[in-house]
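# pasting the structure only:
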């Protein structure tokens, strides 16, 4: 049941990153929180399957750090890709 806490922490971190970075309108509202939740849950699962118990700080720390490491660059890349695609489409349509 504690894995739910990892999902919640990951989603909260993803939400924070979504609102921290600029160009929010170029990506979906759920992309960053979902990526954060998935990465935190995956890190938690890997650590518990490796035998690291929840009585140690490592799963808790991983649930906080891994979403930051994963979601921050992901959101930056998605934003740049979307802006480039929008610029190409505007150029193709002759909208400038």
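Happy to help now that I have it. Everything numeric here is computed off the predicted structure, so don't read it as measured data.

# when you work out contacts or count neighbours from here on, use the C-alpha atoms and nothing else.
OK.

# other SSEs contacting the longest helix along the chain?
If each helix of the chain is counted by residues according to DSSP state H, the longest one is helix 58-93. Counting contacts by 3 or more CA pairs under 8 Å, 6 or more residues apart in numbering; DSSP states H and E, the secondary-structure elements packed against helix 58-93 are helix 3-20, helix 31-49.

# let's bring in a second one:
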């Protein structure tokens, strides 16, 4: 059951990532929390399979830090790609 708490915490941090990054209008509100939740599930499972206990603080720290970092980088990369694609489309159509 500890994994549920870890996933909820990661998703909450993902919401924070969404609001911390610029270009919010170019992505959905669920993108960053989805990335954080998915990564947290994978990292938590790997930590427990590698022998770390479920209640071990290292498991929680690694899970949450990796989930936030990958969510931050992934969300920013997707937002930048969307902005570049929108700018290229606007130039191609002669709107700018």
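Nice, I can see it. Only a predicted model underlies this, so the values are computations on that prediction, with no experimental measurement involved.

# rewinding a little: redo the helices and strands packed on helix 58-93 of structure 1 as a markdown table? Include mean neighbour count and distance to residue 91 of structure 1.
Converted to a markdown table, the helices and strands packed on helix 58-93 of structure 1 look like this (neighbours: other CA atoms under 10 Å; distance: least, CA to CA, whole Å):
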| stretch | mean neighbour count | distance to residue 91 of structure 1 |
| --- | --- | --- |
| helix 3-20 | 21 | 28 |
| helix 31-49 | 22 | 27 |
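
# and stretch 38-47 of structure 2, how far from structure 1 on average?
Taken against structure 1, stretch 38-47 of structure 2 registers an average deviation of 0.8 Å after superposition, with mean CA distance after the TM-score superposition for structure 1.

# one step back: nearest to residue 82 of structure 1, of the helices and strands packed on helix 58-93 of structure 1?
The closest approach between residue 82 of structure 1 and any of these, judged by CA to CA, belongs to helix 31-49 at 13.2 Å.

# in the longest helix of structure 1, what counts as buried?
Neighbour-count burial for helix 58-93 of structure 1 flags 58-60, 62-68, 70-72, 75, 79 (criterion: 16 or more other CA atoms under 10 Å).
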